[in-house]
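> model the following, please.
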Amino acid sequence: MPAFSLEPDQVAWCAELRALAAQRLRPLAEKGEPGHVNRPLVTELGRLGLTDRLFTSGALDLCLMRESLAYACTEAETALALQGLGAHPVHAHGTPAQRDRWLPGVRDGSVVAAFALSEPGAGSDAAALALRADPDGGAGNATAARADGPRRWRLTGEKCWISNAPEADFYTVFARTTPDAGARGVTAFLVPADRPGLTGTGLDMLSPHPIGALHFDAVPVTADDVLGETDRGFRVAMGTLNLFRPSVGAFAVGMAQAALDASLAHTAGREAFGGKLKDLQTVAHQVAEMAVRTEAARLMVYAAATAHDDGADGVPQRAAMAKLLATETAQYVVDAAVQLHGARALHRGHLLEHLYREVRAPRVYEGASEVQRGIIAKELYATVEARP
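Okay, here's the model as predicted:
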């Protein structure tokens, strides 16, 4: 399928999702408490089959879901995305026992997942994470000194800016199992929230999402909790991010489109200077620029997602480009929409006031814009160096 063209059934599905978001999900979102997991909203996502679709669809479908939901209800979009981000490592790298234990609940919306990578000293530089997984030499760990490595560990340290923390039911946690090994010494663990020594606190952030810090005080984990292979957890993290980065761009495109449509309606109806705002050339040109940038970002997101689904070369670069362009574009479009609306857009509860708070975070999480530029440059120079 060409990256620039959606099939009629996909277009119809997106329209259906926007209607569901407005009619069934937004009322639940409005009843939620900012900064906390909205479990009725997550349950409804499961009832509608959207959380199940996280694991049965490709990157493009994920982008279409996130864009469509973001257009009408950013809280629903975020709740869906966080379920996917936290549970995808289990789906892709978990053992049959891990998948059977946790994924049915994620699919039906009864279990909340979280992706715990960032730390106070290791945000964008994920390879610098310091959460320790120390071999547990206590009773029952007869294999601690065997050649194939320990079978039990104790997690000690902190995670920060973790979405759905501290209210998730389980966490995909990335910890250092080999000191001073950079990205090669990290292991991914599935850690249930009720493990002894695991506590958390909520953080009061600009956007209304549930975000918190996690504190690990010798939290016990075993080989049965490992996702993938010991010391290969960075691959788990990057594989997850390569899938979800284009869809972060889709989230941004959905917000940009909502801001653009609001601006079209406002400028077409607003009387000013003896006519409609849209009759002012500066206003018309501003709206045109917003539309061009939004469509360009959308096409790059679709192209990156299609490349991922097709197993094409250069997926990390394409994903980084899509996230970079789309999130920076959404920031521009939402800001321009606020300017076109004037003071009314600054009222608490106005759509654009909401979007203005929401649009800032995607330029930071899952790799800040500067990190995306670094990935792009690295991939470009690697191509040059590979030439004969």
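> only C-alpha atoms for contact and neighbour calcs from this point on.
Will do.
> my read: Gln317 touches Glu379, true?
Yes. In this structure, Gln317 is within contact of Glu379 by Cα atoms under 8 Å, at 6.2 Å.
> more neighbours: which of these two?
Neighbour comparison, Gln317 and Glu379: the larger count goes to Gln317, with 20 against 17 (by other Cα atoms under 10 Å).
> following up with a second sequence; could you model it the same way so I can compare the two?
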Amino acid sequence: MADQSFLDWPFLTPAHKDHALGLDQWAGGLGPIDHHDTDNACRSLVAKMGADGWLKPSAVDPADPKPLDVRTLCLTRETLARHDGLADFAFAMQGLGTGAISLFGSPAQQGEWLPQTRSGQAISAFALTEPQSGSDVANSTMTARDDGDAWVLDGEKTWISNGGIADVYTLFARTGGEGARGLSAFIVPADTPGFEIAERLDTIAPHPLATLRFDGARLPKSALIGEVGQGFKIAMSVLDVFRTTVAAAALGFARRALDEATTRVMSRKVQGKPLADLQMVQAHIAEMALRVDAAALLVYRAAWTKDSGAPRVSREAAMAKLFATDEAQKVIDSAVQLHGGDGVKSGETVERLYREIRALRIYEGASDVQKVIIARQTLDAAVAG
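Purely as a prediction, here's the structure:
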């Protein structure tokens, strides 16, 4: 069983602990998840999570609007990731996909979409990346043209998670001007005329991904989230919340890898003695445990800071994501090493973790981008101080 002593850390409340323990028990009863048919698996997971109430923390409740609780989001993603990466993905996209609506949506927008996504009746997606602009969001080229009573969308988005199965997309497009100030955010229902799935994308850890194409797609003026020109601010605010949860998912993967490795070295024998008796193996376990705990401290420091009222946690979230994802990669690599040949056998838990962790060091800001953010924040603080 994964270490749960962190649930008593001062970053978390008894309610957080109860949530994590309850979800852990629920996730343990999910049974095998089909990673070969990810579309149907994600639809099923979203529906089940919604029916059982586990999607409620993913978005604001329009009937009782309170800020998103980042610690609950992190605990949910860590717990689900420890059980199965696709379960984590299904939850995460319900939150990320509607994050802009939760944070900046009008009461009408929140009332229309959030009850559906929180109950699992609708699947959401976050459409930001373009073929020529990944981390360089300010240089997005997709356009949204003001055409009197409508916005007209033209362009492409790519590497969009839940692309092809989502019912609603939060999309960012250029409404005028250059750079960050020219972007705006929109709600795009999947059945919008002029919108099509151009390509489905396959990755080493399969989940629904697609390239989206827009050719004269018309949206009502009410589809605009916030104000014209606020798109970059909205996107960064959403990432400011959900970037920490990516770190939490990586932490969940790392905890599972440590559990699997510990079980392996205690049960596997060499010359009649458990692998765990070897000092070199103990060194691996010690380093893995250290990386897990250090990552957890950064994750829940960032989440607690945001929940305590900080308007932005760019530095804390960047540190958490950079460290947790990079260190989880090392923890999982050590787990594969300790499993020997079985570690690279298709279908083994550590082999699956090895494939799943890699993408987390890229999406929602690659590791090198997080270093830039941390450096800028540190230097700016030095100048201000």
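> which parts of the second structure are strands?
124-127, 143-146, 150-161, 168-174, 183-189, 195-200, 209-220, 224-225, 269-270, 273-274 (DSSP state E).
> just say which of those is most tucked in.
strand 124-127 (a mean of 27; mean count of other Cα atoms under 10 Å).
> check the mean deviation of it from the first structure.
For strand 124-127 of the second structure, the mean deviation from the first structure after alignment is 0.2 Å (mean Cα distance after the TM-score superposition for the first structure).
> residue range for that strand in the first structure?
Counting by TM-score structural alignment, strand 124-127 of the second structure lines up with residues 113-116 of the first structure.
> contacts only, for the aligned partner of Phe89 of the second structure in the first structure.
Aligned counterpart of Phe89 of the second structure in the first structure: Thr78 (TM-score structural alignment). By Cα atoms under 8 Å, 6 or more residues apart in numbering, Thr78 of the first structure lies in contact with Ala70, His209.
> separation between Thr78 of the first structure and Leu103 of the first structure?
18 Å (Cα to Cα, to the nearest Å).
> residue ranges of the helices in the stretch 251-385 of the second structure, please?
With DSSP state H, counting those that start in this stretch as the criterion, the stretch 251-385 of the second structure has helices at 279-307, 314-338, 349-360, 367-384.
> chain neighbours aside, what residue packs nearest to the aligned partner of Thr230 of the first structure in the second structure?
Using TM-score structural alignment, the equivalent of Thr230 of the first structure in the second structure is Val228. Of all residues not flanking Val228 of the second structure in the chain, Ser184 sits nearest, at 5.4 Å (Cα to Cα, 6 or more residues apart in numbering).
> next one: Ala247 of the second structure
Per Cα to Cα, 6+ apart, closest to Ala247 of the second structure is Lys321, 4.4 Å.
> test my guess that the one you found contacts Val241.
No. With contact defined as Cα under 8 Å, Lys321 of the second structure does not count as touching Val241 (11.5 Å).
> of those two, which one has the most company?
A direct count of neighbours by other Cα under 10 Å for Lys321 of the second structure and Val241 places Lys321 higher, at 31 against 27.
> that one matches what in the first structure?
Under TM-score structural alignment, Lys321 of the second structure pairs with Lys323 in the first structure.
> its match against Val301, yeah?
Yes. Applying Cα under 8 Å, one finds Lys323 of the first structure in contact with Val301, separated by 7.4 Å.
> joint contacts of those two?
Going by Cα under 8 Å, 6+ apart, residues that sit against Lys323 of the first structure and also against Val301 are Pro246, Ser247, Gly249.
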